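K.L.:
sequence and predicted structure are below.
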Amino acid sequence: MSGKQIKLFLVDGTPGGLSTAEITNWTGHVLTAPRSQLAELLRRPEAARTGVYLLLGDDESAIGDVRCYIGEADAVGDRLRQHHREKDFWERVVVITSKDTNLTKSHGRYLESRLIALATQAARSSVENGTAPGAPPLPEADASDMDYFLDQLHIVLPVLGINAFRSRATSLEQIAATDSPIFRLMNARSRVDASAQQIDGEFTVLAGSRIVAEWSATGTAATTMKAYASYRAQHQKLVADGAVSVTDGVGVTTRDIVFSSPSTAGAVSLGRSCNGRVEWVSSEGTFGAWESRGLAP
């Protein structure tokens, strides 16, 4: 995969404040701000353009701890003023427009429909939209342009820390770039047989993996008890939101699940602490050995 140059500009010089993002030779433009800076965002010219927007809010009860609302408007700023009055859950807004102002209402509706579908499929956040509108018919060339537009959003949004649309690599080019074998974690006594892969820099337990149905390990040291409580809470949340289905005393992952590390993935899967770099194994060896490939001894 060829490299990409992304231009980030911190408008007020503050990380996490009003910011813009662009990709060289792409007509799209991304503007993001915390809710506390909505007034500053609305004074910018992008707020008067046709585009799509995301409203994001942290919520421990949501999938991935994030709630996401996706919308479109002829003048994005007018719709954001309405949402500021009517929706309380969001803490950050993302406005997606075009630098050449060539996005039409139909383009916006197409992007909105596709983004809702992608967010639902990725299952990294709770999508707050009450409906999932179908994509409007577009001329073939316009639909191709909008699909390319979405491809670029898949690149720029994660750079801004927005992962609601990230999903498993599907194209041969993406899979080659991932360069990760499938790792397995097995324990016959616990009926665990899980598969995982390093995808786009994230350790991901794959759909269809068998893990423990319940996390019940305990510890005596304060640090151990704290860690176990965290693993137990993660396991319980995955069961509660449907990412893990429990049948006949076995948990089965219903979708790909991203973890912060192979050790956390292993612990949640096994029901005990786990050294993920040792216990996740592929035909090429342990995850730790694969991770260290190419390094001098």
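P.N.:
Good, I have the coordinates. All figures in this text were calculated on a predicted structure; none of them were measured in a lab.
K.L.:
C-alpha from now on. contacts and neighbour counts both.
P.N.:
Will do.
K.L.:
helix or strand: which one has His107?
P.N.:
In this structure, His107 is located in helix 105-122 according to DSSP states H and E.
K.L.:
could you say what helices and strands that helix packs with?
P.N.:
Under the contact criterion of 3 or more CA pairs under 8 Å, 6 or more residues apart in numbering; DSSP states H and E, helix 105-122 touches strand 51-58, strand 66-73, strand 126-127, helix 140-159.
K.L.:
which residues in the stretch 151-297 of the chain form strands?
P.N.:
183-187, 192-199, 202-205, 210-212, 244-247, 250-253, 257-259, 281-282, 285-286 (DSSP state E, counting those that start in this stretch).
K.L.:
about what we covered before: let me know which of the helices and strands packed on helix 105-122 is the nearest to Arg114.
P.N.:
Closest of the helices and strands packed on helix 105-122 to Arg114 is helix 140-159, at 8.4 Å (criterion: CA to CA).
K.L.:
hang on, the earlier thing: save the helices and strands packed on helix 105-122 as a markdown table, and put in mean neighbour count and distance to Leu115 too.
P.N.:
Below are those laid out as a markdown table (neighbours: other CA atoms under 10 Å; distance: least, CA to CA, whole Å):
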| stretch | mean neighbour count | distance to Leu115 |
| --- | --- | --- |
| strand 51-58 | 24 | 9 |
| strand 66-73 | 22 | 7 |
| strand 126-127 | 22 | 10 |
| helix 140-159 | 15 | 8 |
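K.L.:
closest one to Thr120 among the ones you listed?
P.N.:
Among the helices and strands packed on helix 105-122, the nearest to Thr120 by CA to CA is strand 126-127 (6.6 Å).
K.L.:
now do the closest one: everything it contacts.
P.N.:
62-64, 66-70, 116, 119-120 (CA atoms under 8 Å, 6 or more residues apart in numbering).
K.L.:
ok, 10 Å please
P.N.:
Residues external to strand 126-127 that are found in contact with it (CA atoms under 10 Å, 6 or more residues apart in numbering): 56-57, 59, 61-70, 116-117, 119-120, 164, 241.
K.L.:
thinking in terms of the whole chain, how far from its middle is it?
P.N.:
Here strand 126-127 is found 11 Å from its chain centre; the criterion is CA atoms, centre = their mean, to the nearest Å.
K.L.:
setting aside sequence neighbours, what's the nearest residue to Gly208?
P.N.:
Thr253 (5.1 Å; CA to CA, 6 or more residues apart in numbering).
K.L.:
do Arg79 as well
P.N.:
Excluding its sequence neighbours, the residue lying closest to Arg79 (CA to CA, 6+ apart) is Ala73, at 6.6 Å.
K.L.:
alongside the first one, take a look at this:
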Amino acid sequence: MENGKTIRIYLTDGSVAGIRHAEIINWTGQAISCPRNHLSTLADWVESTRPGVYFLFGINEENGLPTVYIGETENVYERLKQHIKNEEYFWQEVIFFTNKDENLTKAHIKYLESRLVDMAKIAGRYIVINANTPTCSTLPRSDIAAMEAFIRNQLVLLGAMGHRFLEPLTDIAVKPETIKNTTKNNQDNDLFYIHTKNAKAFATAQRTDEGMVILANSKALLVDGSSLSNKNKEIRDNLIEQGQLHLNSDYYVFTKDVLSASPSQAAAVVLGYSVNGREIWVNQNNQSLKTLEEESIKNGLA
């Protein structure tokens, strides 16, 4: 069994909207989250004067999508002041990581920056406004292992602070071509399919802790039905506008993985009309989500 972790988050003013200091017990790293309008307060934090990596979070004004800039610096607070002076208005929150024992060197943080930018782009959850992936430092093998462990802990704290942008939506490296078959790639208990009369397997999704992830290469029907809710119509329209649903002859194709809040929302986005997602999504054995959930509860596994 994987070892658990204990996280401690200190709210400096008793509010989750203010400055937060987060740490994992028995780890020398630390994270600090600060709203843009509280930035001057960091002048009193010695943690902000150390070398580290930082993330500037905001919303893209044109498409409303979450946006991040990833950087490294030998003095976090001084670098953040430069971002303010440069009139970079897109970001409203910064989270930065430094080390309590001051053992992060310039080479270490350059390595972290390069890896983190690459991970964020691959995950594809946020718009990454770094123009290029920075060059990765050459480190001794033991230091690389230490920095990879540092990154794993960063993922934990970033998730606890509301940002999972470094984590891929699914753990499926090779996306099924939405053809239901018996290959090893598709033998996954969390893979589900939607069928239509004109296609043996129309869409494929993976059930995750966050919801239903419609996998890239899945298809979607063209026409919105009268039963489609305004919210789900807006989701479909936004996916089309953002190029995540691409017109291909007589259907749309998902160009990337798309997270839906529920099985019914995922089904509505695929089909263009409202439907009970727990009944229409089925696994390799033609068992619906509803059937599997009922069996799980019956067997005391839920």
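P.N.:
On my side now, so go ahead. Keep in mind the model is a prediction, meaning the values are calculated, not measured.
K.L.:
for Ile122 of the second structure, see how far away the aligned residue in the second structure for Pro158 of the first structure is.
P.N.:
Alignment note (TM-score structural alignment): Pro158 of the first structure maps to Gly159 of the second structure. Distance, Gly159 of the second structure to Ile122 of the second structure, using CA to CA, to the nearest Å: 17 Å.
K.L.:
and for Tyr111 of the second structure?
P.N.:
17 Å.
K.L.:
the two: who's more crowded?
P.N.:
The residue with more neighbours, out of Tyr111 of the second structure and Ile122, is Tyr111; 23 against 13, by other CA atoms under 10 Å.
K.L.:
what angle sits between the helix holding His107 of the first structure and strand 51-58?
P.N.:
30 degrees (axes from the mean of the first three to the mean of the last three CA atoms, to 10 degrees).
K.L.:
got CSV for the helices and strands packed on helix 105-122 of the first structure, with distance to Arg232 of the first structure too?
P.N.:
Below are those laid out as CSV (distance: least, CA to CA, whole Å):
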stretch, distance to Arg232 of the first structure
strand 51-58, 21
strand 66-73, 20
strand 126-127, 21
helix 140-159, 28
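K.L.:
so which of those is nearest Leu8 of the first structure?
P.N.:
Nearest to Leu8 of the first structure, of these and by CA to CA, is helix 140-159 at 9.3 Å.
K.L.:
and that closest one, how far from the second structure on average?
P.N.:
Following the fit onto the second structure, the mean deviation recorded for helix 140-159 of the first structure is 1.2 Å by mean CA distance after the TM-score superposition for the first structure.
K.L.:
ok, Gln154 of the second structure touching Gln30?
P.N.:
Yes - applying CA atoms under 10 Å, one finds Gln154 of the second structure in contact with Gln30, separated by 8.7 Å.
K.L.:
need the overlap of contacts for those two.
P.N.:
With CA under 10 Å, 6+ apart as the test, Gln154 of the second structure and Gln30 both reach 23-24, 96-97.
K.L.:
ok, and the most crowded of the residues you listed?
P.N.:
Phe97 (27 neighbours).
K.L.:
my read is that the residue nearest to Gly208 of the first structure contacts Thr204, right?
P.N.:
No - Thr253 of the first structure sits out of contact with Thr204 when judged by CA under 10 Å, with a separation of 11.3 Å.
K.L.:
tell me, how many residues neighbour Glu128 of the first structure?
P.N.:
14.
K.L.:
and the residue nearest to Arg79 of the first structure? What does it align with in the second structure?
P.N.:
Aligned by TM-score structural alignment, Ala73 of the first structure pairs with Thr73 of the second structure.
K.L.:
and its match, what is it in contact with?
P.N.:
Going by CA under 10 Å, 6+ apart, the list of residues near Thr73 of the second structure reads 49-54, 79-80, 106, 109-110, 113.
K.L.:
check Ser2 of the first structure too.
P.N.:
Ala177.
K.L.:
quick one: which of the helices and strands packed on helix 105-122 of the first structure is nearest Leu38 of the first structure?
P.N.:
Nearest of these to Leu38 of the first structure, taken as CA to CA: strand 51-58 at 11.6 Å.
K.L.:
got the angle between the closest one and strand 66-73?
P.N.:
Using the same axes, to 10 degrees: strand 51-58 of the first structure against strand 66-73 is 160 degrees.
K.L.:
one step back: tell me how far the residue nearest to Gly208 of the first structure lies from Ser61 of the first structure.
P.N.:
19 Å.
K.L.:
so for those two, which sits in the more crowded spot?
P.N.:
In this view Thr253 of the first structure and Ser61 are compared by other CA under 10 Å, and Thr253 has more residues nearby, 22 against 13.
K.L.:
what about the more buried one, distance to Val244 of the first structure?
P.N.:
Thr253 of the first structure is 4 Å from Val244 of the first structure, by CA to CA.
K.L.:
hang on, Leu112 of the second structure packs against Ser137?
P.N.:
Yes - Leu112 of the second structure is within contact range of Ser137, at 8.6 Å (criterion: CA under 10 Å).
K.L.:
anything in contact with each of the two?
P.N.:
With CA under 10 Å, 6+ apart as the test, Leu112 of the second structure and Ser137 both reach 106, 144.
K.L.:
so which of these two has more stuff around it?
P.N.:
Counted by other CA under 10 Å, Leu112 of the second structure and Ser137 do not tie: Leu112 has more neighbours, with 25 against 17.
K.L.:
any buried residues in stretch 81-99 of the first structure, and which?
P.N.:
89-90, 92-98 (16 or more other CA atoms under 10 Å).
K.L.:
OK, contacts around Ala261 of the second structure?
P.N.:
210-213.
K.L.:
to which residue of the first structure is it aligned?
P.N.:
Match for Ala261 of the second structure (TM-score structural alignment): Ser260.
K.L.:
give me the spatial nearest neighbour of Ile59 of the second structure, chain neighbours excluded.
P.N.:
Nearest to Ile59 of the second structure is Pro66, by CA to CA, 6+ apart, at 4.6 Å.
K.L.:
quick one: that neighbour from Val46 of the second structure, how far?
P.N.:
29 Å.
K.L.:
likewise Ser288 of the second structure?
P.N.:
55 Å.
K.L.:
and the angle for the helix or strand containing Ile84 of the second structure with strand 66-73?
P.N.:
Using DSSP H and E, the element containing Ile84 of the second structure is helix 76-85. Interaxial angle, helix 76-85 of the second structure versus strand 66-73 (the same axes, to 10 degrees): 130 degrees.
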